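Student: what follows is a predicted structure for the sequence shown.
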Amino acid sequence: MKQIAAFLVLTVMVLGLAAYGRDTLDHWIDTTELPPVLTEVGAEVRARDGTLLRAFSVEDGRVRLAAQLEQVDPKFIEMLIAFEDKRYYHHNGIDLCAAARAVFQAVRHGRVVSGGSTLTMQVARLLENSGTGTVTGKLRQVRLALALERQLSKQQILTLYLHHAPYGGAVEGLRAASLMWFGKDPARLTQTEAALLIALPQSPEARRPDRHPEAARAARARVLNRLGLQPYNHQSDVPRKLRPLPLDAPHVAAGLRSRAPASLRHDTTIDAQLQKQMQLLSQRAVAGLAKGMSAAILVADHHTGEVLAYVGSPAFSAQNGTLGFVDMVTAVRSPGSTLKPLIYGLAFDEGLVHPDTLINDAPITFGGYAPQNFDGQYRGMLTVRDALTLSLNIPPVLLTHELGPARLMAGLRRAGTQPQLPSGQAGLAVALGGVGMSLHDLVQLYAGIAQGGQSVPLSVDMHQRGPASRRFMSAVSAWQVSHILSGIAPPRGAAARDGQIAYKTGTSYGHRDAWSVGFDGRHVIGVWLGRPDGTPVPGAFGGALAAPVLFEAFDRIGPDRSALPLPPSETLILGTAHLPEPLRVFRSRDAVFAANPDVPVVTFPPDGAVLRRSGFGIPLKLRSGSLPITVLVNGVPMIPQMHGRDAVLPLDALGFNRISVVDAKGHSASVEIRLD
């Protein structure tokens, strides 16, 4: 009653001011100091189809989203105006008829039946959060309502109401309310849902359906009854809790907002449904694993470079010891064996080997670096194809030594990746993961291989593309690598793919990272599992942990997958025996001029050595050579058949002596020494 009386008094005051002089009233209205009418709304990140992925709150923590009239069902607007302010389009900010009616009803019923405030006056109150129970507060609302009507259009004022109307708690504005109470945009509200959202702003806390469902139902019924929308089941349920706004692709959202904090809308290439599928898959992947385990999955279209799903961690939180806020798609880690396909592709380009070239998997040392296979075993001579399929370590190191580590690093950069060297200088260890790479880098590398050796810049921003594409591998070599990778058996439990998926796994030193990256004719997917803090995960292998997740990710894309391409017309497809002679067996360029590795070599005594006669004989040590070996001293056989490569020669003749050895294949070597 006090509010209605105050409004009536103020109305009379305004009429009196108008009677005193039109100019005086105009001056009073035109000199009104308006509050800011540019509404602060939270930034939104959207999927490729416009689906909301994430919305950020405004500075004071309130949830307020941009809502334009065209985003709202016109029937909602009609219901709102009919219930709140039926002469909205005909008054100048205050409705004297409504005010008189409100006073009459209040006097007749002894209580407030309807308010006299217009939508414009409600906007004035919301903009300044001013009170309504005092003459001063009501006077300010009247003055501000009149001023708003002069400076803004009816549509602009209505839009302000749609942004600022309170809906309980920290929820403001129709769009945020529609999403959080009903899980849908305001363009899809039903009649009963619209009625509740019309009733809530009048008393948002007392009518909150999650706390006061009866009051919410009663208020909704009043709206429907007054609008004559019958029949209606007044007892149908109301929402019992506020729904959280979507928090999909949170690392993408955080990254985009960090790069463009002033932007209110970020349109991404993310597929909303696929994103949800990959998020669930990542959570399933770490379920039951050791505490602190995390996972990351990146899915892209390698034809366009568009990122379709981006999971930086299973949960965007710090629960259960997992550093979920850390984006493991961009984290720099050791890639393990995942760089081997690039090494072989570059070696194919250089003419060093062919997929069916024989290469020797045997112990070797490069200075102080002695690589070993993961299982500690050696396979001897085998084809390059088998060496890559088995992910052996010695062959790619041999090829990297021949190519030069700098050539491998240049290939990585041309593929669009950003490798990081701990020491700043590349060595042979790069071949086996001695370089920092991210999951984003690896997916980009494999996307380029899938595209015939042409780099594919990945992008998650719908309106921004990466640098121009560059060739880093020939189309023939890329196909040869893809063909080998497509022949790798799928992980245990995964369905056979008949060569539809080309993939590779990797495990970093110390079992810190488990990787799997692969592609079909359209999509490229990368999977990482490990601990964000880099601590070891005993027993973690890329083939056992990451590969099954990779294949399940391909399953979740669906059956509509493109086949891998056919070989380019210039591809040389021949068996080992039919290859050109230089490609049948891999030998380094240095080996062309080196001694035959099968020829025996006398390692002791060295040629030209001067030794003192001791009476115990002269030690003889050999390397290589086919057993048995004949040893001659000054042309006379001293050991007719030596079945080892170490012996002691009973030599005591002073002066010069020539020691000669002849192996079973007739290869020979000799040294000359002098005994004093």
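Tutor: Nice, I can see it. Numbering: from 1, shown residues only.
Student: CA atoms for contacts and neighbours, from now on please.
Tutor: OK.
Student: quick one, helices of the stretch 101-250 of the chain?
Tutor: 119-128, 135-151, 154-164, 174-177, 191-199, 213-226, 250-259 (DSSP state H, counting those that start in this stretch).
Student: how about E205: what's its closest non-neighbour residue?
Tutor: G168 (5.3 Å; Cα to Cα, 6 or more residues apart in numbering).
Student: how close does that neighbour get to L25?
Tutor: Using Cα to Cα, to the nearest Å, one gets 37 Å for the distance from G168 to L25.
Student: for G448, same thing?
Tutor: 72 Å.
Student: so for the two, which sits in the more crowded spot?
Tutor: G448 (28 against 17; other Cα atoms under 10 Å).
Student: and after the strand or helix carrying the more buried one, which helix or strand comes next?
Tutor: Per DSSP states H and E: G448 is located in helix 439-450. With elements assigned by DSSP H and E, the helix or strand that comes after helix 439-450 is helix 475-486.
Student: tell me the angle that following helix makes with helix 439-450.
Tutor: Counting by axes from the mean of the first three to the mean of the last three Cα atoms, to 10 degrees, helix 475-486 lies at 110 degrees to helix 439-450.
Student: what helices and strands are in contact with helix 475-486?
Tutor: helix 340-349, helix 384-389, helix 439-450, strand 502-507 (3 or more Cα pairs under 8 Å, 6 or more residues apart in numbering; DSSP states H and E).
Student: check it against this one:
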Amino acid sequence: MHARWIIAAAAGLWLAALGRDRADVWIDATILPPLVVETSVEVVDRNGDLLRAYTVADGRWRLALLPQDLDPDYISMLLAYEDKRFYDHAGVDPWSLLRALAQGVRAGRVVSGGSTLTMQVARLLEESGTGKVAGKLRQMRVALALERRLTKAQILQLYLHLAPFGGNLEGVRAASISYFGKEPLRLTPAEAALLVAIPQSPESRRPDRAADRAEAARNGVLARAVGEGVIAADEAEAALREEVPRLRKPFPALAPHLADRARRENPSAGRHELTIDRSLQRKLEVLALQALEGRGEQLQVAIVVADHASGEILASVGSAGFQADARQGFVDMTTALRSPGSTLKPLVYGLAFDEGLAHPETMVEDRPTVFGTYAPQNFDKLYRGTIRVREALQMSLNIPVVALTEALGPAKLISAMEKAGMRVAIPGGQPGLAVALGGVGVTLEDMVQLYATIARGGVARPLSYRMAGAQDEGQRVISAVAAWQVGDILAGLAPPPGAPENRLAYKTGTSYGHRDAWAIGFDGTHVIGVWMGRADGTPVPGAFGADVAAPVLFQAFNRLKPALDPQPPAPAATLLVSNAELPLPLQRFRSRSAAFEVAEDAPAVAFPPDGAEVELLATGLLVRVRGGTAPFTWMADGVPLVVAMREREAMLTLPGVGFVTLSVIDAEGRSARAKVRVW
């Protein structure tokens, strides 16, 4: 082995002595390998910090690195140890070859190498060996050609990218992140020395497999650094006491779903700059795991945080764990279509405020009601009677919001959702009143965008996750007054048990069959949405948005900042009055189709039924009322015959036979009628 190396060194000296012209021709005729090195695709946060990186095509970690992003001590140690005359030679250093040749002759073996950094780059570019004479000569020739075509900085950068560090690690940055868990901008002397030492024998000096050999090699670099005046002796002494890492650390994999999405949408980009805040993302990924503790193996959670003024997404947690598990962690639940449950109700109320149908202090009925063939019920099967609109939204009652949707028209609700930038999936393609209660497919990201629209005073701005400058405002969805009124109502909702009384404007929702639990809220600056459920859409018995998702929402705000930003003041045009001070049409909500509505507990003529023919007895006509509230008043053709009767049956004395219209009125003024023929 040493004889071949000595022959190669002598050949190098001989080449150096060749005639200049012949050498120039020989060097210029060199066919170089590709000089563009593939580096890992990177996804970085708003501050340029690494969120996630991807291996290159052959499965290696090779991250881009500029010399200015590297600790200068590393460069100094590298040159002192590997190539002191790097900036002076033309690719081959005759003095190093002479020294290596002399040492080899005296010792009868290879004592030191004569390769320059440029020769090492040549070997790495061609992935050639070092032991054969032909290989060494080829490295010399390529090194001389590289020096003519590249600057020293470019050659050094190639080394920083290609230097092997054991396993599938290539390049200084990949090694620093894997072995030290940090970027190589600030390295300790011990860390810098280790990174200099490993590439000389990357497999035998891997600290995760051969810590003792790695430490010995590192110490040799430190000794050389002291001898060359790169570091002081006391620094080296302290570095010697620093432990060598014995395990590789995982590469960052934050916001993995969003990172994959960014790469899919722009596969040719080598670097994706996202609006994500790495620190917040890390906190919320931990929160997502904590939120599922003790809740079974299938429950999943997703969280989206955005600045509603700019529309920038600051954190996006697609699942609690990016893995193939029972929770289906690889599925991005921030973009999955789900039923929003009651979380669409604030938009319905905002639209109703704008249409002049209601005001937060308007009285509205919460009674069993049939809308055509649709008979919705409240979630708890209870009814509150006549209440304020404010309370109806805070209590998330179904009957009032369906009545408002019927008055608005469900198509108007869908149109408003689309104006807010939402992509709406309508079952059957035709929206019905059930849309108000979650009968539509939406994503968590779109729901956050809707609430951001309300928080911004009713004007939509598309959410964005790429650092691309200011986004244009979208369409106005509801007025500033209506948006403020909705926010004020939601801010009055009581927080979950144990959460601070901080007037967070928020709404919870639970979809049909307990398949989706939601909580979405906003303060003066930020909006956060939380979804919980199963990725496969199966029910989660007993899961309510208020119980499981709302606590996570409040915890997410707590991790975002120590205190909420205040909500904006009411716009000047806001009508801040009591119910009695409202204009008469706004004091009590009455549906535009109220004349056609039939309440389940409203009075109805049970006998005789409408259209019947009945015999008039000597004692009169027997009538019976079903439903309603006593006492009752009975009339025949508008003439009162029985007044304030508490029984449900009565005997009416009629003036004669023929067609007659019977009417019954209950204590609340509700009426029913039947037209019959008496004979």
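Tutor: Yep, it's here. Treat the numbers as computed from the prediction; the structure is a model and nothing was measured.
Student: TM-score, when you put one on top of the other?
Tutor: For these two chains in superposition, a TM-score of 0.93 is obtained (TM-score structural alignment, normalised by the length of the first structure); 669 aligned residues with a Cα RMSD of 2.9 Å.
Student: which helix or strand contains the counterpart of P267 of the second structure in the first structure?
Tutor: Aligned against the first structure by TM-score structural alignment, P267 of the second structure finds its counterpart in P261. Counting by DSSP H and E, no helix or strand carries P261 of the first structure.
Student: now G16 of the first structure
Tutor: Going by DSSP H and E, G16 of the first structure is part of helix 2-20.
Student: what residue of the second structure takes the place of G530 of the first structure?
Tutor: By TM-score structural alignment, G530 of the first structure lines up with G533.
Student: can you confirm V642 of the second structure is in a strand?
Tutor: Yes. Remark: V642 of the second structure belongs to a strand, assigned using DSSP: H, G, I helix; E, B strand; the rest coil.
Student: tell me how far G336 of the first structure lies from Y369 of the first structure.
Tutor: Taking Cα to Cα, one finds G336 of the first structure at 17 Å from Y369 of the first structure.
Student: more neighbours, these two?
Tutor: Neighbour count, other Cα under 10 Å: between G336 of the first structure and Y369, G336 has more, with 26 against 11.
Student: what is the neighbour count of whichever residue in the first structure pairs up with N168 of the second structure?
Tutor: Counting by TM-score structural alignment, N168 of the second structure lines up with A170 in the first structure. Counted with other Cα under 10 Å, the neighbours of A170 of the first structure add up to 14.
Student: do the same with N596 of the first structure
Tutor: 12.
Student: quick one: stretch 346-364 of the first structure aligns where in the second structure?
Tutor: Counting by TM-score structural alignment, stretch 346-364 of the first structure corresponds to 351-369 in the second structure.
Student: what comes up buried for that stretch?
Tutor: 351-354, 357-369 (16 or more other Cα atoms under 10 Å).
Student: starting at the chain centroid, how far to it?
Tutor: 34 Å (Cα atoms, centre = their mean, to the nearest Å).
Student: same deal with stretch 21-38 of the second structure?
Tutor: The answer for stretch 21-38 of the second structure is 49 Å, by Cα atoms, centre = their mean.
Student: name the nearest residue to the counterpart of G409 of the second structure in the first structure, ignoring sequence neighbours.
Tutor: Matched to the first structure by TM-score structural alignment, G409 of the second structure sits across from G404. Excluding its sequence neighbours, the residue lying closest to G404 of the first structure (Cα to Cα, 6+ apart) is L428, at 8.0 Å.
Student: and the aligned partner of the one you found in the second structure, how many neighbours?
Tutor: Residue mapping for L428 of the first structure onto the second structure gives L433, with TM-score structural alignment as the criterion. Neighbour count of L433 of the second structure, defined by other Cα under 10 Å: 21.
Student: mind listing what L433 of the second structure touches?
Tutor: 374, 402, 405-406, 409-410 (Cα atoms under 8 Å, 6 or more residues apart in numbering).
Student: same check on R125 of the first structure?
Tutor: 131-132, 141.
Student: what's the answer for G220 of the second structure, then?
Tutor: Per Cα under 8 Å, 6+ apart, neighbours of G220 of the second structure: none.
Student: pick the most buried one from the helices of the stretch 101-250 of the first structure.
Tutor: helix 174-177 (a mean of 27; mean count of other Cα atoms under 10 Å).
Student: now for P261 of the first structure, how many residues are close by?
Tutor: P261 of the first structure has 11 nearby residues by other Cα under 10 Å.
Student: how close does it get to V662 of the first structure?
Tutor: 79 Å.
Student: repeat that for V286 of the first structure.
Tutor: Counting by Cα to Cα, the gap from V286 of the first structure to V662 of the first structure is 62 Å.
Student: out of the two, name the residue with the larger neighbour count.
Tutor: V662 (22 against 18).
Student: contacts only, for that one.
Tutor: 600, 629-631, 668-669.
Student: with distance to M328 of the first structure, neighbour count and secondary structure added, can I get those residues in JSON lines?
Tutor: What follows is those, written out as JSON lines (distance: Cα to Cα, whole Å; neighbours: other Cα atoms under 10 Å; DSSP: H, G, I helix; E, B strand; the rest coil):
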{"residue": "P600", "distance to M328 of the first structure": "53", "neighbour count": "24", "secondary structure": "coil"}
{"residue": "I629", "distance to M328 of the first structure": "59", "neighbour count": "24", "secondary structure": "strand"}
{"residue": "T630", "distance to M328 of the first structure": "62", "neighbour count": "19", "secondary structure": "strand"}
{"residue": "V631", "distance to M328 of the first structure": "63", "neighbour count": "24", "secondary structure": "strand"}
{"residue": "S668", "distance to M328 of the first structure": "59", "neighbour count": "18", "secondary structure": "strand"}
{"residue": "A669", "distance to M328 of the first structure": "58", "neighbour count": "16", "secondary structure": "strand"}
